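Novice: Mind looking at a prediction? Sequence and model below.
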Amino acid sequence: MTDTLLKAQKKQDELTGIIATSEEIKDQRPLFHFATPGGWCNDPNGFSEFAGKIHLFYQYHPYSTQWGPMHWGHVTSGDFLKWQLEPVALAPDCEADFKGCFSGTAIEYEGKHLLAYTGVSENEEGEVQNQCLAFGDGKNYKKVSSQPVITARDIPFDYIHAHFRDPKIWKKDGKIYMICGLKQKDGKGCLVMFESADAKKWTYKGVIDSSRDGLSTMWECPDISVVNGKELLIFSPQEMKENYQLGFHDGNNSIYVSGKLDYEKCIFTRERRPENNYTAALVDYGIDFYAPESLQLSDGRLIMTAWMQAWESYITPENYIWSGMMTLPRELSLKNGRLYQKPVRELESWKSDARAGEIAGGKNECIFKKARRHFELDLKSQSASGQINLSLAGGTEKVMLKINLDDKSISFDRSESLVAGKIPYRKAKIRTEENAGGENSQTGGKFKFQIICDTCSLEVFINDGIMTFTNIFFMSDVLSDLVIENGTNQSLTYDFWKIQEKN
């Protein structure tokens, strides 16, 4: 273990010790979502199954709650809800990555855990990003001696060398494939693919897809998987422009396209979406969702998680020693070219104290008073008009989730929370099976909202998961009131559960 890695591990031990002895810090933290043990985290990395455990690595800076030289933190789980902290896996400690170990992925390979990541270094022209590898046993990891394994010399065209990152690796027909995001000389993003027979020598195959309309620049964190017989390609374009009807917002987005990857021609052919003839759609419509990464489980499920925060709006309170958490892992499926997301089924065993109710049109109901924010609330409405408001309030602070059935929209407002940030509010068109594009929806009511809250986050799964809406917030008080206002002319039914660790 290098001095840099030892120093990071010592800091992680110090942070976990502080949390263990502070009830105040424990109360700040989510119960069933992964959150950094202290310091900063962003993108999920190396989300994989190895040696009978689920492994999640993450971009990690243990020395402050702000982004800094990137390490790889590491946790494991048996149920996606309770995470065991492991030793820090990677630190920026060699010539190929002395400025940072950026995002990547992991697979099992010949009995070992293979990590692929971006090493950030510097030369006389400035910052350089290349692809690197490390092998491990599920606890400890060693970088290969031939770092980096892929550089600009392996790409037959010029590009911006400071933007070549985030390798996704997978196995197929006895070979290993890798795709990475890259910024072309014209500033547009693209995805390049490489092939290897032994994880040592890599061959450039080509550009599988690229920005076609100039609506984004760099494409970060590519992810590819097979679901329902089709390839699902997810990536995170930067510097996008807002398009309310399509759901895109200014800045960093995470989008998906479905289709077919031709391995010989090295081309990804996109499916067009039936509702608007467009090929791409947003993965999540809330403020706080970025850099999703998927895992193909041995039981056949495709599971995805993402960083639950926005680059554009940092809202970590000043007195916190931790910043950054992940979404609840989600089970993915494709239907008619549309992505459906549902909470991992393991959550069911953590639900307790079930109760149901009905709120008449024009009435309000307090679901709980002065309680911890660990719950699932499912709402069903037959109304085609009016507004449903959900408020979480503690002391003088409050957050609001608003469902407007007149214009078929959902919005989140944290302007009255502890820290509002630069994006205190987001509104999105409600997607439905009839019209996932969001225009002229003709549902005639019958909306379903599955709302999951964990201390400082609200994740909403709409209409069986055809749309998700993820936002974080912070409050000074760990206890809140939950009130539902039914501003429609028909009854609103609900089911409610507490979520707590199973015995």
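Specialist: Happy to help now that I have it.
Novice: CA only for contacts and neighbour counts going forward, please
Specialist: Noted.
Novice: contacting residues around Pro30?
Specialist: Applying CA atoms under 8 Å, 6 or more residues apart in numbering to Pro30 gives the contacts Asp454, Thr455, Cys456.
Novice: ok, the residues you listed vs Arg426, which is closest?
Specialist: Nearest to Arg426 among the contacts of Pro30, counting by CA to CA, is Cys456 at 16.6 Å.
Novice: That closest one - how many residues pack around it?
Specialist: 18 (other CA atoms under 10 Å).
Novice: In this structure Ile208 contacts Phe194, no?
Specialist: No - with contacts counted by CA atoms under 8 Å, Ile208 stays clear of Phe194, the gap being 10.3 Å.
Novice: Who has more neighbours out of the two?
Specialist: When neighbours are counted by other CA under 10 Å, Ile208 and Phe194 differ, and Phe194 comes out ahead with 22 against 18.
Novice: Spit out the contact partners of the more buried one.
Specialist: Counting by CA under 8 Å, 6+ apart, Phe194 touches Tyr177, Met178, Ile179, Trp202, Thr203, Tyr204, Lys205, Gly206.
Novice: Dump those residues to JSON lines, plus secondary structure.
Specialist: Shown next, in JSON lines, are those (DSSP: H, G, I helix; E, B strand; the rest coil):
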{"residue": "Tyr177", "secondary structure": "strand"}
{"residue": "Met178", "secondary structure": "strand"}
{"residue": "Ile179", "secondary structure": "strand"}
{"residue": "Trp202", "secondary structure": "strand"}
{"residue": "Thr203", "secondary structure": "strand"}
{"residue": "Tyr204", "secondary structure": "strand"}
{"residue": "Lys205", "secondary structure": "strand"}
{"residue": "Gly206", "secondary structure": "strand"}
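Novice: Just the closest of those residues to His74, please.
Specialist: Met178 (21.8 Å).
Novice: Pull the number of nearby residues for the closest one.
Specialist: For Met178, the count of nearby residues is 26 (other CA under 10 Å).
Novice: for Ala291, same thing?
Specialist: Neighbours around Ala291, by other CA under 10 Å: 27.
Novice: Test my guess that it contacts Gln238.
Specialist: No - Ala291 lies out of contact with Gln238 (CA under 8 Å); the separation is 10.9 Å.
Novice: shared neighbours, the two?
Specialist: Joint contacts of Ala291 and Gln238 (CA under 8 Å, 6+ apart) are Glu220.
Novice: Quick one: the helices in the stretch 201-350 of the chain, in order.
Specialist: Along the stretch 201-350 of the chain, counting by DSSP state H, counting those that start in this stretch, no stretch forms helices.
Novice: putting a second one here so we can go through both:
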Amino acid sequence: MEKDISRAMESVEKARPKAEQDPYRPKYHFLPPAQWMNDPNGTIFYKGEFHIFYQHNPNGTSWGHMHWGHAKSKDLVHWEHLPIALAPSKEKGEKHCFSGCCVINGDTPTIIYTKIGRILQAIRGAEQWMATSDDDMLTWKKFPGNPILTDKLHQDRKIYQWRDPYVWKEDDTWYMVLVGQHGLRERIGRAFLYRSKNLTEWEFLHELCKGTKAQGKGWECPNFFPLGNKWVLMVSPYKPVIYSIGTYENTEFKPGPWHVLDHGKVFYATNTLVDAHGRLILFGWIRRGGKEGWNGCLNLPRELSLDEQGNLIMDAIPELKVLRNSYEHFENVSISDEPTSSVSTLTGDIVEISAEFSLEDSQELGFKLSDAKKEYKISYNPMKNQITAVKQKGQLQSVEKSQPLSLHIFIDKSVIEVFINKRESITARFYPVSKNKQELRIIPFAHGTGLIKNLHFWRLNSINL
């Protein structure tokens, strides 16, 4: 694996100059030095540092040749790239190292992931493999006894699309959730539960949760974690990520209603970690690249919690405030279809905006993003209860017209993330055109009349990744 990793890293370095010159490459979102990335994997806090692994094709800007990229951080904001952690073991018939997780077994960092040979094995014939590190996660060795789980665990029941292990420990017992389906033609998602004392010998317990057609034609990338006095099951169902808050006792999960985590179609494949303060931090993959040299990045790390009513609360982590540079603040600004002179100076494509609107007399309100050729919108329509970010739209559940609307917006070159009342989110991509170094203009607007009660605007610094 060592030689394969060296070749892979050479390929990434060769592509790096093109990636760094791309005008659409984000400046404060995490992404590899170059080439393709997708799912975040193995997110973990270990010895005072945060580690993220990710699905990575070091040989190009499209999906294929799945490796595990690797980086670490002390603050979840600034990242240091590390050597690629996993490459396919071709001599063992492995062509892809699919998604998985990382846990600490005693003192040993341990990766558990889905091994794929021929791509058809993603449908039928996947195995779960393990790798360990003895040098604080710098290099990894695959377990000689792989696989640690095969479909034989299910005896007469065949599981298709069986992948993406998510592992945690309760007392002295390890548990794992994997997703799959009962047949090639089945069009619902299922999550399955397993148990082990040592991470190498597993037993199949039972089905943890069964979806319906409304929850997607199948599930990927399950996350199952405690939050407050509840448990959350989060899955990626080939459409926007969904979650259910329920109860979990004696290995039985009783899900509550299902909700959309992020209304953007470009946000997918979540993973989580718990930090030294017990915070639950969420990562996800943002699809698409720019002009050349790179494809995909991660969202800004999100902190998840429950409010007093048991609703999911989310926002970008406060550590990102360290990136704030120049600042403007406005209060009680009336807005309409006409530009508002008092806030006409807002420009930039590496910015953060925190705005609170009154909804009482507006048909639509938000911000227009104006480049050299066209306008894009980040807006809310009270009549439809709908959020829009460029071409992405979402039906909201948390906004009441009698209450103020809060939008927390991050724009990073071609990436947009919006948090609505800290309850919902939408992620989008866009590709503004710049002529003669003209900056992106950010213009508050309202159809009808509107009021911005508070508007905070920051230009942000790059993390120089």
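Specialist: That came in fine, so what should we check first? Predicted, not measured: the structure shown is a model, and the values here were computed from it.
Novice: What would you report as the TM-score here?
Specialist: With the length set by TM-score structural alignment, normalised by the length of structure 2, the two chains reach a TM-score of 0.90; 450 aligned residues with a CA RMSD of 2.4 Å.
Novice: rewinding a little: out of the contacts of Pro30 of structure 1, which ones does structure 2 keep as well?
Specialist: Here the contacts of Pro30 of structure 1 are checked against structure 2 with both residues aligned by TM-score structural alignment, their matches' CA atoms under 8 Å, and the contacts held in both are Asp454, Thr455, Cys456.
Novice: Save those as TSV, and put in distance to Gly259 of structure 1 and secondary structure too.
Specialist: Listed next are the kept ones among the contacts of Pro30 of structure 1 as TSV, based on distance: CA to CA, whole Å; DSSP: H, G, I helix; E, B strand; the rest coil:
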residue	distance to Gly259 of structure 1	secondary structure
Asp454	35	strand
Thr455	38	coil
Cys456	36	coil
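Novice: List just the nearest of these to Arg212 of structure 1.
Specialist: Checking the kept ones among the contacts of Pro30 of structure 1 against Arg212 of structure 1 by CA to CA gives Cys456 as the nearest, at 37.6 Å.
Novice: give the contact list for the aligned residue in structure 2 for the closest one.
Specialist: In structure 2, the residue matched to Cys456 of structure 1 (TM-score structural alignment) is Ser414. Residues near Ser414 of structure 2 by CA under 8 Å, 6+ apart: Tyr24, Arg25, Pro26, Gly290, Arg429, Phe430, Tyr431, Pro432.
Novice: Now, of those, which are buried?
Specialist: Tyr24, Arg25, Pro26, Gly290, Arg429, Phe430, Pro432 (16 or more other CA atoms under 10 Å).
Novice: tell me the residue furthest from the middle of structure 2?
Specialist: Distance from the C-alpha centroid of structure 2 peaks at Ser341, with 37.2 Å (CA atoms, centre = their mean).
Novice: dump the residue contacts of the spatially most central residue of structure 1.
Specialist: Among the residues of structure 1, the one closest to the centroid is Ala306, at 1.2 Å (CA atoms, centre = their mean). Counting by CA under 8 Å, 6+ apart, Ala306 of structure 1 touches Asp43, Pro44, Phe289, Tyr290, Ala291, Pro292, Glu293, Met326, Thr327, Pro329.
Novice: If we use 10 Å, what do you get?
Specialist: Each residue near Ala306 of structure 1 by CA atoms under 10 Å, 6 or more residues apart in numbering is listed here: 42-45, 254, 288-294, 325-330.
Novice: What is the burial count for the closest residue to Phe457 of structure 2 other than its chain neighbours?
Specialist: Excluding its sequence neighbours, the residue lying closest to Phe457 of structure 2 (CA to CA, 6 or more residues apart in numbering) is Ile353, at 4.7 Å. By other CA under 10 Å, 19 other residues sit near Ile353 of structure 2.
Novice: and Ile353 of structure 2, what pairs with it in structure 1?
Specialist: With TM-score structural alignment defining the correspondence, Ile353 of structure 2 maps onto Leu377 in structure 1.
Novice: what helix or strand is its match on?
Specialist: Element membership of Leu377 of structure 1 [criterion: DSSP states H and E] is strand 374-381.
Novice: where do the contact lists of Ile208 and Phe194 of structure 1 overlap?
Specialist: With CA under 10 Å, 6+ apart as the test, Ile208 of structure 1 and Phe194 both reach Ile179, Cys266.
Novice: Count the residues that sit near the counterpart of Arg426 of structure 1 in structure 2.
Specialist: Alignment note (TM-score structural alignment): Arg426 of structure 1 maps to Gln392 of structure 2. Residues lying near Gln392 of structure 2 (other CA under 10 Å) number 17.
Novice: Enumerate every residue touching the nearest residue to Gln392 of structure 2 once chain neighbours are set aside.
Specialist: Nearest-residue entry for Gln392 of structure 2: Gly264, 5.6 Å, with adjacent residues in sequence omitted and distances by CA to CA, 6+ apart. Gly264 of structure 2 makes contacts with 239-241, 286, 388-389, 391-394, 416-418, 425-429, as judged by CA under 10 Å, 6+ apart.
Novice: Now list the buried members of those residues.
Specialist: 239-241, 286, 388-389, 392-394, 416-418, 425-429.
Novice: counterpart of the helix or strand where Thr105 of structure 1 lies in structure 2, which residues?
Specialist: Using DSSP H and E, Thr105 of structure 1 sits in strand 100-109. Aligned by TM-score structural alignment, strand 100-109 of structure 1 corresponds to residues 96-105 of structure 2.
Novice: Distance from the matching stretch to the middle of the chain?
Specialist: Its chain's C-alpha centre and that of stretch 96-105 of structure 2 lie 16 Å apart, by CA atoms, centre = their mean, to the nearest Å.
Novice: Tell me roughly how far it lies from structure 1 on average.
Specialist: Superposed on structure 1, stretch 96-105 of structure 2 shows a mean distance of 0.9 Å to its aligned residues (mean CA distance after the TM-score superposition for structure 1).
Novice: The nearest residue to Pro237 of structure 2 once chain neighbours are set aside and Leu120 of structure 2, how far apart?
Specialist: Residue nearest to Pro237 of structure 2 in three dimensions, not counting chain neighbours: Trp219, with 4.4 Å by CA to CA, 6+ apart. According to CA to CA, to the nearest Å, Trp219 of structure 2 and Leu120 of structure 2 sit 17 Å apart.
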